[in-house]
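>>> give me the fold of what follows.
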Amino acid sequence: MDNLVLKLKSLYTLVILLFVLCFKLSVSSRSHRHYYGGGRKLRSSSDNGSDLVTNLPGQPQVDFKHYAGYVTVNETNGRELFYWFYEAMTKPEEKPLVLWLNGGPGCSSVGYGATQEIGPFLVDNNNDGQGLKFNNFSWNKEANMLFLESPVGVGFSYSNTTSDYEQLGDDLTANDAYNFLHNWFLKFPSYRTKTFYIAGESYAGKYVPELAELIHDRNKDPSLYIDLKGILLGNPETSDAEDWMGLVDYAWSHAVISDETHKTIKKSCDFNSSDPWKNEDCDQAVDEVLKQYHEIDIYSLYTSVCFASTARSNGQTMQTSTKRSSKSSSKMMPRMMGGYDPCLDDYAKAFYNRPDVQKALHASDGHNLKNWSICNNKIFNDWADSKPSVIPIYKKLISAGLRIWVYSGDTDGRVPVLSTRYSLSTLALPVTKPWRPWYHENEVSGWYEEYQGLTFATFRGAGHAVPCFKPSNSLAFFTSFLHGESPPSTK
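Presented below is the predicted three-dimensional model:
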């Protein structure tokens, strides 16, 4: 009997020990979910409630939720990226997640993409940036939209380590964006398994494929898997040599430069060289191109420039002092729904530097203000590394079966339709559906061609930031992309 009692006591003790051990492992497991890579501490999913935006000044009344705030991408250095996330207007649980990136490098996806192009709240040009208006053609009608200010130094994003700002380039930007996504999924765990797409324009023509490649490569680890299905790129910088040739040929074919200047460039410029400007004739001829573009809006050839006192000081016009400036600039010239307004960047700056706006977006406490600018020219001028071409990444993503759509507004002189055609032609892809018009509301919206693994389309009469000029057409095109359907080719 005594032996039986002892055995029962021992069994009871063992059960208690196992219970305590399991509990500790459970707590440890939950704790470790807050970390990703290199000991970088991530914020838990409970934080998303504190990021809910509830009192944004001037916001139109809507039925969907939106969130804004910071995500840590490097705890050691204190690197924090700012995001703004809008749930889909209807049935967000059934719709994909899309990350939108603007370029520059150094320009804000919040200032451009979210509140000038495709977000639900646009800066009101009738109120000098002191209010918002509802966008009837917002892309969150079709998807959950996530806008990221990247890299640190752009918009509200920052680092507590000064040396971080000296290392900014393509690779750091891609890795921080990748870390951001995994961290963000901890805030919003229900989105981790959603169908995912990346979209962007201009210098994001490099950001987007580079991030997509990183996701593709690391998806081999099931614990890091992101369900990336495709990428969408507008007027994208793709391959430096072809981009330059396209810029020059477009300027000549659209009567911006003379025959003589064009002939000099064709004769003296080797854009495949690591330093084409060492040829003095080439250098001077390209300066002439930039000089002529300085007179108009390179991002929208046939619309007005802004004559406001601050317009030309915030980097809106082509800088002529350096070829580096021309090569990588992505400052867009937008329009509003009721007509074109080339001064909208100034209104965005006024809006995002309001104390009550920064407090509502959880970017500051409303007293210690951040100095928000739509583009950071220091980042732009000091960019450390830029891949000369992302065509090899295109090939890799095409082989992986990702959906790749590229579109061009055909009145953009900065990354013109010719640049994109020249770049894509180096892929030598077989044509599966030949060149034809696509339609929106019974009118030709542009032309498109389908290749094996890629779709290319134009937007007739649109500048660099296509959704600013063709909001309804852009939404229809975006919907076709998400559904994997060709743009409408009949009236």
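>>> C-alpha from now on. contacts and neighbour counts both.
OK.
>>> which SS state does residue 368 fall under?
coil (DSSP: H, G, I helix; E, B strand; the rest coil).
>>> max-length helix in this structure?
helix 2-32 (DSSP state H).
>>> my guess is residue 148 meets residue 99, correct?
Yes - using Cα atoms under 8 Å, residue 148 is in contact with residue 99, at 7.5 Å.
>>> to compare against the first, here's another:
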Amino acid sequence: MALSKFALCLWLCTSMFLVCTQIFSLELDPQTRALQEADRVISLPSQPPMQVLFQQYSGYVTVDKSNEKALFYWFFEATSKPAQKPLILWLNGGPGCSSVGSGAAQEIGPFLVKEGPTLKFNKYAWNKAANLLFLDSPAGVGFSYSNKSLNVQGDNITALDSYAFLQNWFKRFPQYKSHEFYIAGESYAGHYVPQLADVIFDENKKSAKENYINLKGFIIGNPFLDYETDRRGMYDYAWGHGLISDALYQSIKAKCDFSSQILTQECWDQIFKYNSLYEMIDMFSLYTPTCALNAPSSSGKKLAARSNTVRVSGLFHMIPSAGHDPCTANYATKYFNRPDVQQALHANVTNISRPYILCNSEVGNAWKNSTFSLLPTITKLINGGLRVWLFSGDTDGRLPVTSTRYTLNKLGLNIIEDWTPWYSHREVGGWTVTYEGLTFITVRGAGHQVPMFAPQQSLQIITHFLANKKLPSLAF
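I've put the predicted structure just below:
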């Protein structure tokens, strides 16, 4: 029977895709090809019944043999011409939150979880613009593990382990080694991203050619960059949006010195009053409803009372993360606990004792160091020629646009173009400020996880970032 026009077209597209994929991997040695094939994901449970014209891979990469430490990744080739597209590494924050369960499955990956749980195609997936790599980092997060203690986790070891992961991942996927490489993330990845970029930047100066990573820049959404300005901006934003009383706001301002790494008990007493907001509304997206279902197991729900003085870093990772839908986090938690999903992804091969959770509070509670300010690192990397963009959803109350604006003022860069609207088709998408060496973008109406609330705008942002082009200043 003659093929229909549609079937013929589908056959030709599939054939061309397979030919291009084969050409892309022709030079791989048999051992490397076998390692890649072992990680290839054939299909996912509840995957939409449509032709998938890109390859995906997932599995483990050992980063520390002595501590039996391995990090889990999920990689998607670009939807077209992967051999010609850059590579983006995406990192979620916490510390302790999964990039697989959050960034990949709820924000920018090609498959998004929905009620069921099941999967749907993401028409605004970032692998339309680049090859896309997600990493559960550090060990203890998502499906990543260490068979030894996790009580040495912190900013420094996370950056070093992520660098070791990249070196070993590129050995498994050498066809991507020369591609332009970018790092992206959100929230506490405001630490992870520039710290990893800094390690790569320094190591590239002394590495042999085979260890060189073609790092070009990084982009972070609603970033946690500077304890002083991030905290000060959070309370200013809350007061400005009518969330706290004048009396509580003035008390916080009077009793808290956020330039100090140690907060007094008087300050914490006021902060605990502010924290009651997290029990009432979604502070990560002020104007969306909360999920009627029970919240999934993630990071801690309440801040325990503390006496004497408390390190500033103690607060961040104990505040629960939130998503849109508003129940998407529940769907993701249930989906990645399915044995058939774990088998398809080559995950949980060591039978981790705990269930899969989006955010592991044990990792956050054991955090040993959290850099007070990333501004010196960012200044160094800007001066080193890296492209740096920050974007901020303007309805996030946890790491609000106010905080990031204070942080950028503290950074002290010269402004080239100030507070210009940018457009997503006919609508204003937000505003931009172009600094010498850095671009800042606000995303109108988006919460903490910008791609979840503004998927079309987020794809527009990453496409322009990769092309190093300004966002459109006129409607189109």
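>>> neighbour count winner among residue 148 and residue 99 of structure 1?
residue 148 (27 against 19; other Cα atoms under 10 Å).
>>> quick check: closest non-adjacent residue to the equivalent of that one over in structure 2.
Residue pairing (TM-score structural alignment): residue 148 of structure 1 is matched to residue 135 of structure 2. Leaving out its chain neighbours, the residue that sits closest to residue 135 of structure 2 by Cα to Cα, 6 or more residues apart in numbering is residue 73, at 4.6 Å.
>>> stretch 86-103 of structure 1 maps to which residues in structure 2?
Going by TM-score structural alignment: stretch 86-103 of structure 1 matches residues 76-93.
>>> neighbouring contacts of the matching stretch?
Residues from elsewhere that reach stretch 76-93 of structure 2 (Cα atoms under 8 Å, 6 or more residues apart in numbering): 24, 53-57, 98-99, 102-103, 127-137, 175-176, 179-190, 192-193.
>>> measure that stretch end to end?
End-to-end distance for stretch 76-93 of structure 2, by Cα to Cα, to the nearest Å: 20 Å.
>>> give me the buried positions along that stretch.
Using 16 or more other Cα atoms under 10 Å as the test for burial, stretch 76-93 of structure 2 gives 76-83, 85-93.
>>> map residue 144 of structure 2 across to structure 1 for me.
Under TM-score structural alignment, residue 144 of structure 2 pairs with residue 157 in structure 1.
>>> so where do the helices sit in the stretch 101-250 of structure 2?
Assigned helices in the stretch 101-250 of structure 2, in chain order: 155-172, 189-206, 227-240, 246-255 (criterion: DSSP state H, counting those that start in this stretch).
>>> export the ones you listed to CSV and tack on distance to residue 267 of structure 2?
Putting the helices of the stretch 101-250 of structure 2 into CSV (distance: least, Cα to Cα, whole Å) gives the following:
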stretch, distance to residue 267 of structure 2
helix 155-172, 26
helix 189-206, 25
helix 227-240, 12
helix 246-255, 5
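>>> which among those is found nearest to residue 422 of structure 2?
helix 227-240 (22.7 Å; Cα to Cα).
>>> what range does that closest one cover in structure 1?
Using TM-score structural alignment, helix 227-240 of structure 2 pairs with 240-253 in structure 1.
>>> what's the average distance of that stretch to structure 2?
Superposing on structure 2 and averaging over aligned pairs (mean Cα distance after the TM-score superposition for structure 1), stretch 240-253 of structure 1 comes out at 0.5 Å.
>>> in that stretch, what counts as buried?
240-252.
>>> can you check stretch 431-444 of structure 2 too?
If you call a residue buried by 16+ other Cα under 10 Å, then stretch 431-444 of structure 2 has these buried ones: 431-435, 437-444.
>>> what do we get in structure 1 for residue 276 of structure 2?
Under the alignment (TM-score structural alignment), residue 276 of structure 2 pairs with residue 291 of structure 1.
>>> show me where the stretch 301-450 of structure 1 has strands.
Along the stretch 301-450 of structure 1, the stretches classed as strands by DSSP state E, counting those that start in this stretch are 335-336, 339-340, 403-409, 431-440, 443-451.
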